[in-house]
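Participant: Can you look at this prediction? I've put the sequence above it.
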Amino acid sequence: MGRTEGDASDARAHGAARAALVRTSAVAGSRHAGRLRTRARGRLARSLVAAALPALAPLAPAAAATVELTPFSRAPTGAPPAPWKLATSPKIARHTQYDIVALDGAHVLRARADASYANLVHELAPATIATRLAWRWRIDQPVAGADLTRKSGDDVPARVCALFDLPLERLSAGDRFRIRLGRLLFDPKLPAAAICYVWDEKLAAGTWLANAYTDRVRMLVLRQGSTGRWFDESRDLRADFAAAFPDESKGGLPALAAVALSADADNTGTAALSYFGDVVLETE
């Protein structure tokens, strides 16, 4: 029998959902369908096995503790220190290169993108409630032709992403279905929410926008231009999560599963160069 108009509509809807799922997976390391791979071992795990979060935030927050992710400043030059892991897809021929170099009297992470894509990801212990994320960064070569409002221009010279272990119960029925399907098809530890802090040449600092491929990733532009200079950043994750995901934030700040750093230029086919200093968290 021939396909009805309803059948065609359903097929288009399923196709759109599948495309969005692939792009959600890309934030943590895969730009295309398929399982993630790492340099050190097989697929990247993002530790989305946290215990269930309380329905309400505690009346009196616990004292904050500082957690330094494995620092670049104390690592020798060469490959990034474990447990930082490269995450990408085998279908991407060119991968952004990450290494530890000496710059301005310190050891820092260098990210070199050449029509390439990859993330460098640091997993966290399950049920880590991080309230503040701090780091320093600089760019020496921006992405020519980048436009974060379009899929064809979705490239950045520097990106820092917070990947949250958001309980699926906080999502709409449609989002729950898409995340569960994505975990079944692509990655069982696919994050349900992510905030990416980015450096962009066009959008003004302070601009919030959804990723061009999926609204489960929200981006905040922190810097514009200013090449060759170091900048220190310190972000209130509770406030930023509430701004990025106002409905989902009503249950409190979810656990942080991982932090990802990246530079990419695969969509524009250009190049980018950036540097990152140590990344520090404050936790409850």
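Facilitator: Received it, and whenever you're ready, just let me know what you need. Numbering: from 1, shown residues only.

Participant: CA only for contacts and neighbour counts going forward, please
Facilitator: Fine.

Participant: Report the central residue of the protein.
Facilitator: In the chain, the C-alpha nearest the mean C-alpha coordinate belongs to residue 161, at 3.5 Å (Cα atoms, centre = their mean).

Participant: On the three-state scheme, residue 10 is what?
Facilitator: Using DSSP: H, G, I helix; E, B strand; the rest coil, the structure places residue 10 in helix.

Participant: Can you show me the strands along the stretch 51-200 of the chain?
Facilitator: 65-68, 85-87, 97-103, 106-114, 119-123, 130-141, 156-165, 193-199 (DSSP state E, counting those that start in this stretch).

Participant: putting a second one here so we can go through both:
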Amino acid sequence: MERMVQKFVLIAIGLLIAPTVARAESPLMIEVAKFSSGTVGQAIPEGWKPLTFKKISKHTSYEVVKDGEVVVVKAVSQASASGLTKEVRIDPKEYPVVRWRWKIDNVLQRSNVVLKEGDDFPARLYITFEYDPDKVSFGKKLKFKAGQVLFGDIPIAALNYIWETKTPVGTIVENAYTDFAKMVVVESGAQKVGMWIDEERNIYEDYKRAFGEEPPMINGVAIMSDTDNTKEQATAYYGDILFRKSVK
């Protein structure tokens, strides 16, 4: 359990360094990951940084590659776990929609979103949120303060968009290790393996549905492919990620 809580905490800490901020004269969209403009062969895309875990010695490998005519990030996980992170600062009420694209080569046979031993996924997109005392309940404030004592600077919450194996698309459940993170199943099963899938989610609505309250500012984005619990292998590809305003 300690190792998996560390996953969440280190993702949080890894997202607290140099924010990308939505400015006063805000554009229609904010590109947080322009992987398609990257340099093939790079291990870490520009503006991103690696996320590794102290007690997990085997890391997922990441590389900027060309898939067909498009430059993307390829992740290969072999009984391993690590990710790539980027600090941002985005108002989810102004930019409620996140769009991204991804592809996987296989699902994990033992992946299970409700089990600690199944908390591995071929592809994840994390959205983390900063602590705003005006937007959280008293009980959550107490839990957050206790978490800070144990782990230091952590986000108040995270939405974790995943590609699961059996759980129905649209399911939102607590992370198997911490209720600070909610798991949102956006793809499930092997039907779309090998296909590029364009995803779009309303973060603002997902947060309210998952946590029952207004979301605070978004403070980070991370991608991760992990197989350290299931001891399986997974390959995934991540395309560009952007946030945009609602179309009215």
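Facilitator: Looks like it came in fine. Small disclaimer: the values here were computed from a predicted structure and weren't measured.

Participant: TM-score for these two?
Facilitator: Scored by TM-score structural alignment, normalised by the length of structure 2, the superposition of the two chains gives a TM-score of 0.86; 238 aligned residues with a Cα RMSD of 2.7 Å.

Participant: Nearest to residue 230 of structure 1 among the strands of the stretch 51-200 of structure 1 would be which one?
Facilitator: strand 130-141 (4.7 Å; Cα to Cα).

Participant: ok, average deviation of the closest one from structure 2?
Facilitator: By mean Cα distance after the TM-score superposition for structure 1, the fitted strand 130-141 of structure 1 averages 1.0 Å away from its aligned residues in structure 2.

Participant: and for that strand, what span of structure 2 is it aligned with?
Facilitator: Counting by TM-score structural alignment, strand 130-141 of structure 1 falls onto residues 95-106 of structure 2.

Participant: Per the alignment, residue 125 of structure 2 pairs with which residue of structure 1?
Facilitator: So residue 125 of structure 2 corresponds to residue 160, using TM-score structural alignment.

Participant: And for residue 72 of structure 2?
Facilitator: In structure 1, residue 72 of structure 2 lands on residue 108 (TM-score structural alignment).

Participant: That match reaches residue 72, doesn't it?
Facilitator: Yes: counting by Cα atoms under 8 Å, residue 72 is a contact partner of residue 108 of structure 1 at 5.4 Å.

Participant: overlap in contacts of those two?
Facilitator: 100, 277-278 (Cα atoms under 8 Å, 6 or more residues apart in numbering).

Participant: thought residue 199 of structure 2 was touching residue 99?
Facilitator: Yes: contact criterion Cα under 8 Å: residue 199 of structure 2 and residue 99 qualify, at 5.6 Å.

Participant: With neighbour numbers in mind, choose between the two.
Facilitator: residue 99 (16 against 13; other Cα atoms under 10 Å).

Participant: pretty sure that one contacts residue 200?
Facilitator: Yes: using Cα under 8 Å, residue 99 of structure 2 is in contact with residue 200, at 4.5 Å.

Participant: burial count for residue 191 of structure 1?
Facilitator: 28.

Participant: and what of residue 18 of structure 2?
Facilitator: 11.

Participant: Going along the chain, name the helices of structure 1.
Facilitator: Under the criterion DSSP state H, structure 1 contains helices at 5-27, 173-185, 237-244.

Participant: Which of those has the highest mean neighbour count?
Facilitator: When the helices of structure 1 are scored by mean count of other Cα atoms under 10 Å, the highest mean neighbour count falls to helix 237-244 (a mean of 18).

Participant: In structure 2, what range does that helix match?
Facilitator: By TM-score structural alignment, helix 237-244 of structure 1 lines up with residues 203-210 in structure 2.

Participant: Go ahead and name everything in contact with the matching stretch.
Facilitator: Contacts for stretch 203-210 of structure 2 (Cα under 8 Å, 6+ apart): 92-93, 96-98, 159, 172-173, 182, 213-215.

Participant: so what's the counterpart of residue 174 of structure 2 in structure 1 up against?
Facilitator: Under the alignment (TM-score structural alignment), residue 174 of structure 2 maps onto residue 210 of structure 1. By Cα under 8 Å, 6+ apart, residue 210 of structure 1 lies in contact with 216-219.

Participant: Widest-spaced pair of the residues you listed?
Facilitator: Every pair of the contacts of residue 210 of structure 1 checked by Cα to Cα; the farthest is 216 and 219, at 10.0 Å.

Participant: So residue 201 of structure 2 versus residue 92 of structure 2, what's the distance?
Facilitator: 11 Å (Cα to Cα, to the nearest Å).

Participant: Looking at those two, which one has more neighbours?
Facilitator: Taking neighbours as other Cα under 10 Å, residue 201 of structure 2 and residue 92 compare with residue 92 leading, 23 against 15.

Participant: For the more buried one, which residues are in contact?
Facilitator: Contact analysis of residue 92 of structure 2 by Cα under 8 Å, 6+ apart lists 203-204, 215-218.

Participant: Now with 10 Å, please.
Facilitator: 98, 129, 202-205, 207, 214-218, 243-245 (Cα atoms under 10 Å, 6 or more residues apart in numbering).

Participant: Which residue of structure 1 sits opposite residue 225 of structure 2 in the alignment?
Facilitator: Per TM-score structural alignment, residue 225 of structure 2 is aligned with residue 263.

Participant: tell me, what's touching residue 199 and residue 99 of structure 2 both at once?
Facilitator: With Cα under 10 Å, 6+ apart as the test, residue 199 of structure 2 and residue 99 both reach residue 241.
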